[in-house]
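Engineer: quick one: sequence plus predicted model below, questions after.
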Amino acid sequence: MPSMPQTNNETTISTENSKNITKGEEHKKTWDALVYNKNIKSDEVLNVYKTWATAYQSDMDKVNPKKSEHVAQFAAELVKGDRKNPADLTVLDVAAGTGSVGVELVKYGFKNITATDYCQEMLDAAKEKGCYKEFVCCKFGTVTPKVLYPRKFDVVVMHGGFAAGHIPLSSLHTMARLCKKGGIVINSMSLQYTHFVEEYMDIHSYIQYIQELVEAGIWKVEFTRVLDNCMADRHALVHAFRIL
């Protein structure tokens, strides 16, 4: 396991730093401060994304322009295994950001895609991609967003939504509630965060949250996969679930 960078728990992210993220390696410093600060608050995260939105995609592409492709690939494989046409299905992209997952979903044949994110500026950047039908700016967590409703989508995906100060673990259950019975939920996150962010540790071990939802009859686990070096030295931990 790569060693974790040392962070100062008293550190806060300033707007001034966010303005300079496109210079040199500032985007990496900003990202590290976002995801490795255990005490960062949701409003701090939102403020950074507001100022980062216009440069976010290009900054992430410097790390790996194909970082989101696996989410679309796995979704396509699972629905085609059900003998379904991706073009006929509805998809919810949770924590869609600037739309990198949506771009890949379109490449794999999905057409009816809704994007949701807490940051309107990120969604504005996603609109320019031309891959989404609808946009929903809302906080995502324990409660189903008012503008959405249960059992609406055939596929629900999230890539990179789990990090310190971002989306809570309970959002997995919310994703399941938004998905139709028999549908697919996919979550992809950095494996390192399961060893760093206390709330997410049980995702890797199955000891608590995921197993509770299995036992409650919410879903069954289709697969668990670890992808090497999906983002620089970070590995992706991917779970796929079938809604019951």
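Structural biologist: Noted; the coordinates are in hand. Residues are numbered from 1 along each chain as shown.
Engineer: when you work out contacts or count neighbours from here on, use the C-alpha atoms and nothing else.
Structural biologist: Fine.
Engineer: any idea how far the residue positioned nearest the centre of the chain is from His70?
Structural biologist: Residue closest to the mean C-alpha point of the chain, counted by Cα atoms, centre = their mean, is His159 at 2.7 Å. Taking Cα to Cα, to the nearest Å as the measure, His159 falls 10 Å from His70.
Engineer: go on, Thr142?
Structural biologist: For Thr142, the distance to His70 - Cα to Cα - is 26 Å.
Engineer: these two: which is more packed in?
Structural biologist: His70 (19 against 15; other Cα atoms under 10 Å).
Engineer: gap between the more buried one and Met122?
Structural biologist: 21 Å.
Engineer: I'd say Asn85 and Val79 touch.
Structural biologist: Yes: Asn85 lies in contact with Val79 (Cα atoms under 8 Å); the separation is 7.2 Å.
Engineer: before we go on, here's another structure to hold up against the first:
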Amino acid sequence: MIKRHRIQFPKDELTNINQDEAYFYLQGSGSDRKIRFHDYDEIYQIQGLYEQIFYDRLKCTSPTKVATILESAVKQSQDSFSELRVLDLGAGNGMVGEELKKHGISRLVGVDIISEAYEATIRDRPGVYDAYYVEDFTKLGPERRDELIAWQFDCMVTVAALGFGDIPTKAFVEAFNLIKNGGWVAFNIKDTFFDISDESGFSTMIRELIFAKHVDIYCIERYRHRLSIEGKPLFYFAIAGRKNSDFPV
């Protein structure tokens, strides 16, 4: 049985904490340890902590939602969902890969920038991925790029990792361009990233990706990604579509 952890969310100054600045206290061993939500390297090292925070306490639904919307998109075509060769960008501890397996995906490769994510996947979900790379896609060398191209990916999935600096724009574009034209992409983004007033590089890239027709959108749905630490719903868009062309680097 996986150990349950004693977790406390901060009670003061909640209104001043942005989503990417949220943190919690891990209690025990005589003192409280403050950990940011985005300190994945620390969280993944403690078995069951990620799942307890984001799925048990904050009710995250995104792996299920993105896998479902991808399957719905592919069903609108003649392609076989189970035969897709999927690149899971920002694979983390393998929860998205596990969900894709439940939906019938057979060929699956994970990528994350931190070794702790890979180690957590091997510890908690061995066998989910056919391969798992610890790689910085902003510095992808020619040999590793050729190795990834050899997988002949026709689908890319990335969940809850876009727009807050977890996956830089350049890394997303690098992964997107590994997918063959006519392949599939599925991802989720915070609903505010579609706001025209958001001029961040990531928000601009996503709008250009869609409106410049690099992707034909098959499914898009606004949904509750998870709860905030105050218990308020955080809304995201889940998007799935078919790639038309590479994105300019």
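Structural biologist: That came in fine, so what should we check first? Being a predicted model, the structure only gives us computed values, none of them experimental.
Engineer: longest strand in structure 2, by residue count?
Structural biologist: Criterion DSSP state E: the longest strand present in structure 2 is strand 215-227.
Engineer: identify the residues contacting it?
Structural biologist: Strand 215-227 of structure 2 is contacted from outside by 54, 58-62, 69-70, 72-73, 76, 191, 209-210, 233-245, using Cα atoms under 8 Å, 6 or more residues apart in numbering.
Engineer: how about stretch 90-99 of structure 1?
Structural biologist: 53, 56-57, 101-102, 110-119, 122-127, 129, 131, 140, 152-161.
Engineer: and that stretch, which stretch of structure 2?
Structural biologist: Using TM-score structural alignment, stretch 90-99 of structure 1 lines up with residues 85-94 of structure 2.
Engineer: could you pull out the helices for structure 2?
Structural biologist: With DSSP state H, the ranges of helices along structure 2 come out as 40-44, 49-50, 62-74, 95-102, 115-124, 142-149, 169-176, 201-211.
Engineer: tell me what the shortest one is packed against?
Structural biologist: In this case it means helix 49-50 of structure 2. The elements that helix 49-50 of structure 2 packs onto, with contact taken as 3 or more Cα pairs under 8 Å, 6 or more residues apart in numbering; DSSP states H and E, are helix 40-44.
Engineer: and the counterpart of Met201 of structure 1 in structure 2, what does it touch?
Structural biologist: Using TM-score structural alignment, the partner of Met201 of structure 1 in structure 2 is Ser203. With contact taken as Cα under 8 Å, 6+ apart, Ser203 of structure 2 is in contact with 163, 193-194.
Engineer: which of the residues you listed count as buried?
Structural biologist: 163, 193 (16 or more other Cα atoms under 10 Å).
Engineer: the match of stretch 90-99 of structure 1: end-to-end distance?
Structural biologist: With Cα to Cα, one end of stretch 85-94 of structure 2 sits 16 Å from the other.
Engineer: next: stretch 186-198 of structure 2.
Structural biologist: End to end - Cα to Cα - stretch 186-198 of structure 2 spans 22 Å.
Engineer: now stretch 125-137 of structure 2
Structural biologist: End-to-end distance of stretch 125-137 of structure 2 (Cα to Cα): 23 Å.
Engineer: follow-up on the earlier one: what remains of the contacts of Ser203 of structure 2 once you look at structure 1?
Structural biologist: Contacts conserved in structure 1 for the contacts of Ser203 of structure 2, counting by both residues aligned by TM-score structural alignment, their matches' Cα atoms under 8 Å: 193-194.
Engineer: now the contacts of Ser203 of structure 2 in CSV, with distance to Asn177 of structure 2?
Structural biologist: Converted to CSV, those look like this (distance: Cα to Cα, whole Å):
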residue, distance to Asn177 of structure 2
Gly163, 18
Phe193, 22
Phe194, 22
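Engineer: contacting residues around the counterpart of Thr30 of structure 1 in structure 2?
Structural biologist: By TM-score structural alignment, Thr30 of structure 1 lines up with Arg36 in structure 2. By Cα under 8 Å, 6+ apart, the contact set of Arg36 of structure 2 is 21-24.
Engineer: export these to a markdown table and tack on neighbour count?
Structural biologist: Compiled in a markdown table, the contacts of Arg36 of structure 2 are given as follows (neighbours: other Cα atoms under 10 Å):
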| residue | neighbour count |
| --- | --- |
| Glu21 | 12 |
| Ala22 | 17 |
| Tyr23 | 18 |
| Phe24 | 18 |
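Engineer: which ones among those residues map onto strands?
Structural biologist: Residues of the contacts of Arg36 of structure 2 located in strands (DSSP E): 23-24.
Engineer: farthest pair in the contacts of Arg36 of structure 2?
Structural biologist: Glu21 and Phe24 (10.3 Å; Cα to Cα).
Engineer: and Ala240 of structure 1, how far is that from Phe153 of structure 1?
Structural biologist: 15 Å.
Engineer: more neighbours: which of these two?
Structural biologist: Each of Ala240 of structure 1 and Phe153 has its neighbours counted (other Cα under 10 Å); Phe153 has more, 25 against 22.
Engineer: isn't that one up against Cys179?
Structural biologist: Yes: under the criterion of Cα under 8 Å, Phe153 of structure 1 makes contact with Cys179 at 4.8 Å.
Engineer: contact partners for Val136 of structure 1?
Structural biologist: 114-117, 147.
Engineer: aligned partner of Asp112 of structure 2 in structure 1?
Structural biologist: Checking TM-score structural alignment: Asp112 of structure 2 goes with Asp117.
Engineer: what about the nearest residue to that match once chain neighbours are set aside, distance to Lys66 of structure 1?
Structural biologist: Closest residue to Asp117 of structure 1 in three dimensions, ignoring its sequence neighbours and counting by Cα to Cα, 6 or more residues apart in numbering: Ala95, at 4.6 Å. Relative to Lys66 of structure 1, Ala95 of structure 1 is positioned 17 Å away (Cα to Cα).
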